[in-house]
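> Build me a structure from this.
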Amino acid sequence: MKNFLQRSILIALLFVSYFANAQTSGTATGKVLNGKDKSPLDYASIAIKKLSDSSTVGGTNTSATGTFTINGLTQGKYRLYVVYLGLKTITKDFELTAATPGINFGNLTMEDTGVTLNAVEIKGEIPPVVVKKDTLEISASTLKVKENAVVEDLLKKVPGVDVAKDGTITAQGETIKKVRVDGKDFMGSDPLLATRNLPADMVDKIQIIDDMSDQSKFSGVDDGNREKIINITTKNGVKNKGIVGNSTVGYGTDDRYDVNLNANYFNKQQQISFIGQFNNVNKQNFGGGITGGGGGGRGQFGGGSASSGGITTTNAAGINFGDTYDDGTQVNGSYFFNKTSLFNTNNSFTQNLLANNTITNLSDLNSTSDRLNHRLNFMIDTKLDSNTSIRVQPSISYTENTGYSIYNYNRTVGANNTIGNQNLQTNSETPSISNSMLIRHRFQRRGRTLSLNISTSINDSDADNFNYNLQTVKVGSVSTSTLLNQLNDNNTHSLSNTARLVFTEPLSKTLSLETNYQNGYSFDNKERFVYTFNNATQSYDIKDNTYSNEYENTTWTNSIGLSLQKTEKKYNWNVGLAGQYTTRANVNVTTGEELNRDFINLTPTAQFRYNFSNSKRLTIRYNGRTNQPTIDQIQPIPDNTQTQIVPIGNPNLKPSFQNSLNIFYNNFDFATYRTFFIGGFFNQYFNAIANDQRVNTTTGIIQNGYANVDGNFSASVFSNVGQPIIKGNKLTLQINVNANYDKSTNLSDGLENVTKSLTLLNGYKLVSNLDKLDLIAGISGSWTHGDYSLASTVNSYTLAPNIDVSYLFPGNIRLQSDVTYNQTTGRGADYNTSYTLVNAYMSRQFFKNKGTFKLSVNDLFNENTGISRTVANNQISDVNFNVLKRYYMFSFTYSLGNIGGRSMQMPGQGGGQRMRMGGM
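Model prediction:
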């Protein structure tokens, strides 16, 4: 009986296995050809969907021979999609039965659309990902995001894309510095203005593009200069004519408020956008945080964006306009205004590890800084005739900074102690104007071009710093007090102009020669006049010649170069060499001293790019370049607004030379959504500009000069793996592994102090694309090891698990919670932390899902803590700073979502039957 039962079970299992295999053994095969020349199409996108529910059951790409095979199909009715950017999509319906479990489509010929790639439209559903040459295109309808989401939320769901807390976007290992909308620049060159303001429900596709240089696009010869950008293509309903946007009004406890306004009007090629932001909850949906001016000390008026500590109040508004006319003329313009106020308190523990001394500095800072900024950008690109075009891009900016800080410090060096109190008030104005003009001419012979690019910029700064510093130095039992009460009048004027002439000549169908000539001119004038307060006149009228100086630096650069480019179907390379002659004239206007110096450098370049397929690519880039010292690094006058590290320039500095090598490999598997990339950077420096520090062993004040040193380099390796756990990109695991190593040399009392810093970072993250559940969860950690040749070794660790999860319940009610745990160890006393930050909200949609009411809480357990560590050269600094603590807020969001009388749907909620495929 037992044997019979075993045999019965075995037979049943075999039967079930056979039946299941029979149900899933269906196969679809075929070969895709280019209708123009009947050549095989490599990496055409193939997808098969069920006719019953439009679900995708299989996907792949064609091989180098144009063939494809999709296995594992059950019996039923299907539709085949064949997609290739720039060619007409092929669709074929078919049925698999027990009698015909497989189908061979034979040769499938794709015809040209007959229109430009930017205007290609495809009716019907298409595969979620399309890859061609330098563009990876993801359909937004496959990315599931919450209601009222913005473009940044979509990008967080894109395989191979990482969005940091401050909004920085990294795609396939490279930082994104430009975001376009339908191929047009948006609000100048600030990516955050697009990603954090534009609503997600207007997006049709997200394109990640290895964008060629303007010169390459014009000449048709790939010079190897690439920039990874993101282009957002809008839905046809938006593009043809429509208004979209989200506006939010919120008010909470502790008088917290948050108002965001966003409206976008589209009419075919015309774009008009308005954005506004007003809050006191540390939100900045734009780049360029509070930056200081006028030499305001330790940077208490600089780097104070909301993400680096403090409480920021923000008022900002901007408008963007873009249009393309019938003759091809493109026009873009934008104006952006922002006013921010930052209140910052912090305490810090800083160690300066020097040759024979270790200086410790305990300090407390209380500061308020206000910043007012206006930005105006404009661009026009038009043709003068059929072969000649001109593009002009002027930009104007005006910034005002005001700040006031109280800085208390206690500095120890050996047995000596210095206690001080500084009150510093800063007022500065910084107007700037720049313009770029590009003239291009194409000759009759294909590939023969001539272009001239002229870039000009003028930057001025006028700053007044009022410095009141009372300091007591104790040496043994003797104490000495000094009072400094001065006005620092700083004025800077800078002018630079660069003209570059490029001529390209084809040597064959695949080989091209480029000759170029570049002329550069820069002029800097810096006036720093310091006046001591006169008790008799009650004004600042006693000039302090020790800290007063006017200095000028003029640099002329001429270079001429050649480069050779080879472009084949699978690969391209280029090598180039330029000779550069630089003349630098330094004039100390105050003393009348002049110093003229000449420098000759060779600047080589090389690039190799191999395409294993449209989804697998290896890129190797090398370049050598010179870096001129700034006027602050060469002006020989100390800045006594600094309480501890007093900088002073060195007119004898040579320009540094940098060798840079970048290697990058990426692989994206369309069929499985599996991503992998790995890359490395190596930078080597000759005549690197380093700190040359001299210590006053009585006061602990460090005079920081500059000197040229050799032996500095930096290296980094990074990698990312994206592995779907649930098919169709429903749930993906992303793994990041990074390592950075730096070796830098500085001088301390005449001795070399070599700093070697190693940082290891590792992160794991789960990202969902599910209908009702929205999940991003992960854990990241880092280890930093710093080794100083003249001092000790330091180590620090961080650990930060995080989960951001929400669920949409019946009745359009959503509950969300964002939990982050932060732990830091290995730091100074009182600078190791362990805390949990919890943000949560509950929302409900009304008014046909156009309106959303939300009740939210920030830092539920009131544990938020601000802490940072900086390890640089021979200095370690641990800082605790004030952060935004717990508050509750009630808000209402209204969505402008009607396009042509229809209500727009969120990506992934059934929209997008008529889609647009764009290309650059």
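
> hey, let's count contacts and neighbours off CA atoms from now on
Fine.

> and the longest strand seen in the chain, how far from the chain's centre?
Of all segments of type strand in the chain, defined using DSSP state E, the longest is strand 478-506. Centroid separation for strand 478-506 versus its chain: 26 Å, with Cα atoms, centre = their mean, to the nearest Å.

> just checking, next helix/strand downstream of it?
For strand 478-506, the succeeding helix or strand toward the C-terminus, using DSSP states H and E, is strand 511-534.

> what's the angle from that next one to strand 478-506?
An angle of 160 degrees separates the directions of strand 511-534 and strand 478-506 when computed by axes from the mean of the first three to the mean of the last three Cα atoms, to 10 degrees.

> Please generate a structure for the following sequence too, so the two can be compared:
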Amino acid sequence: MKKIALIISCVLCAAVSFGQTQVKGKLVDKDSKEPMPAAAVALLKSSDSSVVQTAITDNNGNFTMSGMGNGSFRIFVTFLGYKPIYRAITISSDKPQQDLGTVNISRKGLALNEVEIVQEKPPVVVKQDTLEFNAGSFKTRENAMVEDLVKKLPGVQVDKDGTVTAQGQQVTRVLVDGKPFFGTDPKMATKNLPADIVDKVQIIDRKSDQAQFTGIDDGNIEKAINIVLKPEKRKGYFGRAQAGYGTDDHFMANVTANRFRENQQLSFLGGGNNVNNLGYTPQDVFNFTNGNGSGGRGGFGGSVRSGSVNAGGLSIGSGGSGITRNWNGGLNFNQDFNTKLKLNASYFYNDSKTNTAQTSSTQYFLKDENGKDSSYFYDAKNKGLNENANHRVDMRLEYAPDSMNSVIFTPTFTYNKAHNENDNTYQSFDTSHTRLLNGGAVNNINEGTSPNISGNLLFRHRFAKQGRTFSANFSGGYNTNDRTALNLSNNQYILKSGDYAYDTIQQRNIQHSENNNEGVRLNYTEPIFKNRYLELAYNYNTSHNVSSRNTFDYNPASGNYDLHNDSLSNAFDNTTTTQMGSLNIRTQKLKYGYTIGISVQENDQQSRNVTKDSTVHLRTVNFFPVALFNYNFAKGKRFQFTYRGSTTQPTLSQLQPVPDNSNPQYIQLGNPDLKPTFTHTIQARYNSFNQVTMSGFFSNVNATFNQNQIVSKTVNDGQGRQISQPVNVNGNYNLSGFMTNIIPVKGLEQSHLNLSTNASYGQNHSFAGNVVANGATIPNEAALSTTKTMNLKENVRFDWSYKELFDFFTSGSVNWNNTASTLQNATNYFDYEFTFDFNVNLPLGFIIGSDVDYTVTTGRSAGYNQHITMLNGFVSKSVFKKKQGLIKLQGFDLLRQNVSISRTVNENYIQDVNNMVLQRYFMISFTYFLNKFGQQQQSQGPRGPGGRGMGFPGGGGFRRGGGMM
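This next block holds a predicted model:
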């Protein structure tokens, strides 16, 4: 920590010295000599035209910039209707301050002898729904990846696992030149493409395919990033190959290869490691948590029950639990056959094997029928092995025979195979944590396969009359799910009399399900007044599911599992049909737009118990309004408001009344009388970004209110054994919001201060109680409880990149949680986190870097309050003439303090969990970079002395009022 303090001191000293330099002047009209207010002025590096400082002239035409350090620069000035001007200046220790005096600017068409007209790329361009960053203005080190570039963009954060958040919202899609790259996983592009091929990074509020075609906003927006490649990088070969080996037999190897042509992109990637570095987002992973007891009741992993409030969940250290070995590989192909036909296809395979170990301590808060405290403690240790193999094929085919018609076909195929083992030992104690209530050991072994095929076909037609459109979206899918589970347990119960009771389970269950679904959405828009449209929509979806579960007890006589257990076996045939009609009025103005409408939805659900020859029929009708509003105050300032209603149907496992006893301490029952959940969702967003000052403000407020929310009704049988059944409750809601301020630090090149505030408040009703009638089969005696949770988090982050010498960021956060329940006293705890990352480029091709994470957790149970310092570091050396090789030595968790700790606060329990994580290792690796592109295209604009013609369309530069073009 002393070394870190020394580095910070040096940085602050450098900042003070930079603050002594200054450039100022006064801008006037050359002919009238009138001052020119609100003109944009930029100070650019002479070497590469990157932006150092920006300023806006005041009402008297004056501008001042300071803190740029010594060196050769160019002043670039622009004003709408006037010719941009350029002037070279030099700042040195002998002359740290430059007064340009009066700077004359001429209207277009007049010659300037003392200036030179150039075309420049602004660092940021603000559009209505897009924030576009010029990659050249954000320098990255040699051989950096797109992820390293994205980290430097104002308002963008990248977590340690690679998750990208822009303007407070998670990025769900990354495109390359507007085309998908390995489906929809953002990490596939950010972690596998080099930064030096990028021309622009566009952060987009991406509208749906339907809205993009009609031009009418339907409110379906996702946060996306589009990577725009440099023109000269769109034709050639590039990639890298990397291999490394470390202590404790840790290894890593990966290769990426790309061949890009004018109308074609072909990419291959593959690799493997056992250091928890996936490089992608796990998708379609086979999940055993439903229907076999892996989840629930602290359930071999501590999953939170439906309807609960999670007031914890902080995971410190590396952020991941367990140690994962992974192999993966895939192909991505994009082809524009012509202006009418475009194809994207990708295949990806991953095979992962994760070893886990977990200890947990859970305190349950219960009362008996007399209101007496019956709380107890549940302590568990779990070891697990999870193996998943997944094949995924995605395709997107776009065909537009003319400007009036368009067809998009998007099929997907996945195949999953999994093997899961869990060994759990547990003990339950009374409220004093001294008297043993029960104990035992549970072993679950599961295997399963699940192929799935689905697709969408979207047809869109635009009529001759502007605003009149018709679209039809057809969807369908089919999947099967086969599972085999072995459930073994030995359980001991200590009765109130002091006697012992034993329960042994030896069972195998075989589950099979098939599901097919079809749907269609028809949409018609008609202009009714100027800038107003009538939208009519109809949705029809049907889903048919058949499932069976056969349970067999162990037969000592035969030594096989051949005794059919009728009470734990069942077969179901379920059909769900949903119809929805909508009528909306959409208004689209230059500065604002809004939608008001009404929808009615009918849900018809029929569940037939084939085993008992009984049928449950549920039909509901819901009416809900729709309201969307957006207003553009000015360029870069936008407000959006959205209200939507939606329904969620009960799952098959929630409806089935057959008990699931795979976790003998947490018996799960279904409820055939469940109603669908109806959710009201309200969202308001305000975004503001000034592309000249590089400052911004982003905020978001969300509210959800639930009717008939499905929660767990849980009771305890007096021996520490729980029985749970889903039921409907009302009155649950959640409020949340965030604010982010981006403040450029004056005097420090490429530096930003980010201030973020997050807050949430939620209320949840649920049921918990104590059954004394010797273990009732249905938890009727559970009592209604209310849990209220508040969370506040404040984060401060500072980023700074100085030329190409070094870059670093530091951040600090405070997180406060408060939870109060009718079953327990209020709990409060604070968590603190400090982070410091830096990279320094040294002579002879050396780079050193380190990151430090210091975390303090408080307010938890004994053994879970921690002071953790995570320290990683590396040193690398570029080799070969063109720096095509890189040798790297890195150390992970140098202080051997990595842990993964989380807390979950529920309606009637508090759970602390400690997971096994990857700890200290060292690794040496070698990377080879391949870059072979066609001849670079010459820029179209004239060059300034010592600079580069940037070829910015339309003249580039800054526009009047401080906005850049």
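
> With both chains overlaid, what TM-score comes out?
The TM-score (TM-score structural alignment, normalised by the length of structure 1) is 0.88; 863 aligned residues with a Cα RMSD of 3.2 Å.

> follow-up on the earlier one: okay, and the longest strand of structure 1 goes to which residues in structure 2?
Applying TM-score structural alignment, one finds that strand 478-506 of structure 1 aligns to the residue range 499-527 of structure 2.

> What number of residues are in the vicinity of residue 202 of structure 2?
Residue crowding around residue 202 of structure 2 was assessed by other Cα atoms under 10 Å; the count is 23.

> what about it, distance to residue 137 of structure 2?
If you measure residue 202 of structure 2 against residue 137 of structure 2 using Cα to Cα, to the nearest Å, the figure is 14 Å.

> again with residue 917 of structure 2
38 Å.

> Residue 850 of structure 2 now?
According to Cα to Cα, residue 850 of structure 2 and residue 137 of structure 2 sit 24 Å apart.

> need the contact list for the residue nearest the centre of structure 2.
Nearest to the mean C-alpha position of structure 2, counting by Cα atoms, centre = their mean, stands residue 170 at 4.1 Å. Residue 170 of structure 2 makes contact with 163, 164, 223, according to Cα atoms under 8 Å, 6 or more residues apart in numbering.

> residue in structure 1 matching it?
In the superposition onto structure 1, residue 170 of structure 2 corresponds to residue 175 when matched by TM-score structural alignment.

> List the neighbours of whichever helix in structure 1 runs longest that are in contact with it.
Longest helix in structure 1 by number of residues (criterion: DSSP state H): helix 2-23. With contacts defined as Cα under 8 Å, 6+ apart, helix 2-23 of structure 1 is touched by 73, 74, 75.

> cool, and stretch 570-584 of structure 2?
Residues beyond stretch 570-584 of structure 2 that count as contacts (Cα under 8 Å, 6+ apart) turn out to be 534-550, 595-611, 626, 658.

> cool, and stretch 464-474 of structure 1?
Outside stretch 464-474 of structure 1, the residues touching it (Cα under 8 Å, 6+ apart) are 294-296, 416-428, 479-490, 641, 698-699.

> mean shift of it relative to structure 2?
On superposition with structure 2, the average gap between stretch 464-474 of structure 1 and its aligned counterparts reaches 0.7 Å (mean Cα distance after the TM-score superposition for structure 1).

> so how far is that stretch from its chain's centroid?
For stretch 464-474 of structure 1, the distance from its own C-alpha centre to the chain's C-alpha centre is 39 Å (Cα atoms, centre = their mean).

> just stretch 75-82 of structure 2 next, same as before
In terms of Cα atoms, centre = their mean, the gap separating the centre of stretch 75-82 of structure 2 from the centre of its chain is 40 Å.

> Stretch 446-462 of structure 1 now?
Its chain's average C-alpha position is 24 Å from that of stretch 446-462 of structure 1, according to Cα atoms, centre = their mean.

> which bit of structure 2 covers it?
Stretch 446-462 of structure 1 maps onto residues 466-482 of structure 2, going by TM-score structural alignment.

> buried residues in that stretch?
The neighbour-count criterion (16 or more other Cα atoms under 10 Å) identifies 467-482 as the buried residues of stretch 466-482 of structure 2.

> Equivalent analysis for stretch 744-754 of structure 2, please.
Neighbour-count burial for stretch 744-754 of structure 2 flags 744, 745, 746, 747, 748, 749, 750, 751, 752, 753, 754 (criterion: 16+ other Cα under 10 Å).

> try stretch 654-673 of structure 2
Buried residues in stretch 654-673 of structure 2 (16+ other Cα under 10 Å): 654-673.

> Show the contacting residues for residue 409 of structure 2.
Contacts here follow Cα under 8 Å, 6+ apart; on that basis residue 409 of structure 2 touches 395, 396, 397, 398, 455, 456, 457, 458.

> Reformat those residues as TSV; add secondary structure and neighbour count.
Rendered in TSV, the data for the contacts of residue 409 of structure 2 read as follows (DSSP: H, G, I helix; E, B strand; the rest coil; neighbours: other Cα atoms under 10 Å):
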residue	secondary structure	neighbour count
395	strand	21
396	strand	21
397	strand	16
398	strand	17
455	strand	18
456	strand	19
457	strand	17
458	strand	20
